[in-house]
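Enquirer: the following comprises the amino acid sequence and a computationally predicted model.
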Amino acid sequence: MSRPTRSAGTPAPPAALGLPAASALVIGSIIGTGVFALPAALAPYGPISLVAFGAVTLGALALAVTFGSLARRVPASGGPYVYAREAFGEFAGFLNAWSYWITAWAGNAAIVVAWVGYVEVFVNTGHRKALSILIALVGLWIPALVNLTGVRNTGAFQLVTTVLKFVPLVFMATVGLFFVDPGNFGPFNASGQSAAGAVSAAAAIALFSYLGLEAASVVAGRVREPGRNVPRATVYGTLVCAVIYILGTLAVFGTVSHSRLGSSTAPFTDAVNSIFGGSWAGDAVAVAAIVSGLGALNGWTMLCAEMPYAAARDGLFPGAFGRLRGANGTPVFGIVASTVLASLITVFSYTRFEDVFTKIVLLSVLTAVIPYLFSAAAQLRWLLTEGRRSLAPRRLARDVTVSALAMAFSYWSIQGSGYQTVYYGLFVLLLGLPVYVWLKRGDDRAAHPAAPAPVGVASAPEAPPAPTARDPHPVPAPRHRD
């Protein structure tokens, strides 16, 4: 299968991220304001949503291990796009890049909606819609400006915000557990659905908390020693987030009454206020959540540009996304275009939906799960073809099991998203077809191969094949006698 390659004039991005910065990118992309708003989004299902959270955590860890293995084999920027293209060809690669790009900027809209809830602890306490929209737009464009200054500043900003956001989460995951009151949990299954239906629906929302576990693989080309550092950052970052998430959400469920939690716009603030009986501690949590949101938006804005950049350099995304500006190699067009789209969907959602956060979350989850599904399938394909010749039987069986679990988990997540979300997600995914047709409009050599030379006319000797990454030694041209 022939694959497009980066043109000689396309500059390589600088590898400016070490293991700490790559790990901070994973943790910072996973932990945004989503986790700070998640307990309220899960409250309608009751404590059974904690069972869903546990199931999602197992699936997320399977995905993290899968992405780590893929990044070790293909240590290039693009993550799911590169893996799908490598395994299934150009069109699959394009669909994954398109779907993930939608996830990135739509996910930013969901993050900023939750972020606004914590900003409004201090301003716009009456939740006037016009002012909420203005605050949201400010929250989207501050990280965009940081990204425009270059990847080194983006990584430094990510490290600082990741450290700051951990304070309230670690507090709730440790000290908060001592203040849990079982009476606050409410009915175990408050949704009125069957237990299986409630777990599946809650899991689709909970999965949003783990979006970003693939962040290091998406920017692998900017990570030093990617074959070593990307898998470690992916797995370790996901493990840290999993522990914090489950214990922190449990503590919020147990410190805020069920009836109050469902209508809360800042559940962690309410939880800390319940523990200390005042507002000062809750305000401190709100500040940390604001910082956390900016850090997550910073990381995801980087991903918004890196995924289409990786596809554009291969001719599978509009060329404007593949241009780097300045000494820092900044993909300016990708950053600006994605932030504009996130701004538009944020304004649209505030004016059309009451439950803004949940609606955007479900769309983001669906468009993220599609690349996850393809990535797990790509790993399975490699294991069942090349892997069985190069891996020990026990190692092969383990890796196949993990990849199959990641693939099954992805299917389950799609099923739990709901019919309306699948409808909207399929619609925006298929909007990529005209873009693909436009990109391939001049690529007609495969469809119309050159006509064979007439009989009796000598053909020119074939040029030797170009060296490739897998075969660095070109085959010499055949010799012809005069």
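Expert: Now that the structure is in, tell me what you want to look at.
Enquirer: going forward, measure contacts between C-alpha atoms and count neighbours the same way
Expert: Will do.
Enquirer: what about residue 366, which helix or strand?
Expert: Per DSSP states H and E, residue 366 falls inside helix 356-382.
Enquirer: buried residues, that helix. List them.
Expert: Of all the residues in helix 356-382, those buried under the rule 16 or more other Cα atoms under 10 Å are 356-381.
Enquirer: try stretch 434-450
Expert: Going by 16+ other Cα under 10 Å, stretch 434-450 has these buried residues: 435-436, 439.
Enquirer: below is structure B, check it against A:
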Amino acid sequence: MTTQNTAPGTNRPTLVQQLGARKPIEAFMAEAGSGTGGPHLRRSLGLLHLTMISVGATLGTGIFVVLSSAVPMAGPAVWISFAIAGLAAMFAALSYAEMAGAVPVSGSSYTYTYATMGEGLAWICGWCLVLEYAVSVAAIAVGAGEYINEMTRTLGVDLPAALTNPPGYEGGVFNVPALAIVLFATVLLVRGTKESAMVNTVLVFMKIAVLIFFIVIAFSAFTSGNFDPLLPMGTAGVSAAAARLFFSYIGFDAASTAGEEAKNPQRDLPRAIVLSMVIITTLYILVAVSAIGARQWTWFSGKSAALVQLLEEVTGQSWVALLFAAGAVLAIVSIVITVLYGQTRILVAMSRDGMVPAVFGRISKSTGAPVAGTWITGGSVALVAGLIPLGQLADATSIGTLFAFSLVSLAVILLRRSQPDLPRTFKVPLYPVTPILAILFCGYLMLNLGSTTWIVFGIWMAVGAGIYLGYGRRKSKLAAQWDSRVKH
């Protein structure tokens, strides 16, 4: 932290000074590498595990959950919306890959922002990540509840709406399946990182197989006429759908939260992030094209678990729909596991800096995982999943994520200027065009989100500012070090 003048009569920094105070990268690396002072996160993840964390946290959300609501917005051009959202995500992913290779520690964009832009924006970024990870887990779990309903219907059993829908939605009282899925993921995570990563890897390969199965079946009923007209809702509809579908790409940054649990983070983190984005975008576009080819775009309106119903209509076999619905549930479980994993690691990093209570950073000696923080986070998310409808969650998550991605892309530019000689195992191509395009794409998609979403985001930021001023600023360890330096 650079030397600055403190306010007269005090050894604490002024608010402006503290908001701009940066934590040195060396300090982050020392905390991650030493493991002194108690139990620490264990390095047990290789390239395959890291790639599967990124794929597992991302692949399936847009296809299994959000596709049905995006098709009526864009029409047959929904695959273009996927491509636009994927391009924006890829630009951001390249920025994440560079930062993950240069600063291979837990904390993801929160850490990158703290090192380049100061404590104020770091807190805002971390607060956005709480929205991104925790709320997206809840939203995804709600979507899993829809597929569980489809599974039971194919078996001739209708689950009561009161126990499968959130309040205010078709007679819902509490979404029990969503609650159960989040609690299952929580139990798995507290057992240890390596164990949960192995389970996730198996689940990811299973959901890739399920999506390939869908693509093959859907293409067997392909009709090119379903793409005419391509843009019934105009380019505005395509843009609006792209903003909604960006939710589908949330999660690729989960690998960057594993910086302290990767065996070779500087080599493997950038590779895992880029490789996962290629896999995810390719499968999303193929599924979208095959789905529209099999059914006219108007068919998707109002459909829940649309892909299951499409398979059942195309094949006429209920067992096919049952198989796909089961695969969708397993796919969504893997997303919940990996995204919840990322959330707990963000909180570990923030707790080290005093931004959140120390309980979130306590590591178990036996499992090497933040057990207490995982239980608190998982329990809170489970309640949100049981009580809040999906649509409201998806849009609120997208805006917070887009803002965090913009900060990471800006961090690449700032770090290149401030520390040009810092070792980097990956560099974004076409610098500075790539990070600038990432910022512009994210800003464009944010502007295409509805006014209600912006209002919710504003309220969320106001609450975050209140928490920082009332807790984070007083507990900040960086500010305490400032105090110590002035005394000496």
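Expert: Thanks, I have the structure now. Keep in mind that this is a model prediction, so the values were computed, not measured.
Enquirer: ok, back up a step: right, and out of the buried residues of stretch 434-450 of the first structure, which lies closest to residue 71 of the first structure?
Expert: residue 436 (25.9 Å; Cα to Cα).
Enquirer: hmm, that closest one is touching residue 97, no?
Expert: No. Shown here, residue 436 of the first structure and residue 97 do not form a contact pair, counting by Cα atoms under 8 Å, at 11.2 Å.
Enquirer: quick one: the strands in the first structure, in order.
Expert: Counting by DSSP state E, the first structure has no strands to list.
Enquirer: max-length helix in it?
Expert: helix 280-312 (DSSP state H).
Enquirer: where does it end up in the second structure?
Expert: Mapping helix 280-312 of the first structure onto the second structure (TM-score structural alignment) gives residues 319-351.
Enquirer: OK, contacts around the residue nearest the centre of the second structure?
Expert: With distances taken as Cα atoms, centre = their mean, residue 251 lies nearest the centre of the second structure, 3.3 Å away. Residues near residue 251 of the second structure by Cα atoms under 8 Å, 6 or more residues apart in numbering: 54-58, 339.
Enquirer: need the counterpart of it in the first structure.
Expert: Using TM-score structural alignment, residue 251 of the second structure pairs with residue 212 in the first structure.
Enquirer: now check residue 432 of the first structure against the second structure: what is it aligned to?
Expert: By TM-score structural alignment, residue 432 of the first structure lines up with residue 464.
Enquirer: residues near that match, how many?
Expert: Other residues lying near residue 464 of the second structure total 18 when counted by other Cα atoms under 10 Å.
Enquirer: next one: residue 424 of the second structure
Expert: 17.
Enquirer: contacts only, for it.
Expert: Residue 424 of the second structure touches 98, 101-102, 266, counting by Cα under 8 Å, 6+ apart.
Enquirer: which among these gets closest to residue 365 of the second structure?
Expert: residue 266 (25.7 Å).
Enquirer: was I right to think that closest one contacts residue 99?
Expert: No. Using Cα under 8 Å, residue 266 of the second structure is not in contact with residue 99; the gap is 9.6 Å.
Enquirer: more neighbours, these two?
Expert: Neighbour tally, residue 266 of the second structure and residue 99, criterion other Cα under 10 Å: the higher count belongs to residue 99, 30 against 23.
Enquirer: what does that one align to in the first structure?
Expert: Aligning on TM-score structural alignment places residue 99 of the second structure opposite residue 70 in the first structure.
Enquirer: surely that match meets residue 380?
Expert: No. Taking contacts as Cα under 8 Å, residue 70 of the first structure lies outside contact range of residue 380: 10.3 Å.
Enquirer: what about residue 37 of the second structure, how many residues nearby?
Expert: With other Cα under 10 Å as criterion, residue 37 of the second structure counts 7.
Enquirer: map it onto the first structure.
Expert: For residue 37 of the second structure, the residue aligned by TM-score structural alignment is residue 9.
Enquirer: with residue 128 of the second structure instead?
Expert: Aligned by TM-score structural alignment, residue 128 of the second structure pairs with residue 99 of the first structure.
Enquirer: number of residues surrounding its match?
Expert: 25.
Enquirer: give the contact list for the closest residue to it other than its chain neighbours.
Expert: The shortest distance from residue 99 of the first structure to any non-neighbouring residue, by Cα to Cα, 6 or more residues apart in numbering, is to residue 367 (5.2 Å). When contacts are counted by Cα under 8 Å, 6+ apart, residue 367 of the first structure touches 99-100, 102-103, 425, 429.
Enquirer: hmm, which of those are common to the second structure?
Expert: With both residues aligned by TM-score structural alignment, their matches' Cα atoms under 8 Å, the contacts of the contacts of residue 367 of the first structure that the second structure also has are 99-100, 102-103, 425.
Enquirer: return the subset of those lying in helices.
Expert: Those of these lying in helices (DSSP H): 99-100, 102-103, 425.
Enquirer: in CSV, list those residues along with distance to residue 287 of the first structure.
Expert: Shown next, in CSV, are these (distance: Cα to Cα, whole Å):
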residue, distance to residue 287 of the first structure
99, 33
100, 30
102, 29
103, 26
425, 33
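Enquirer: and the furthest pair within the residues you listed?
Expert: Checking these with Cα to Cα, the most distant pair is 100 and 425, at 11.5 Å.
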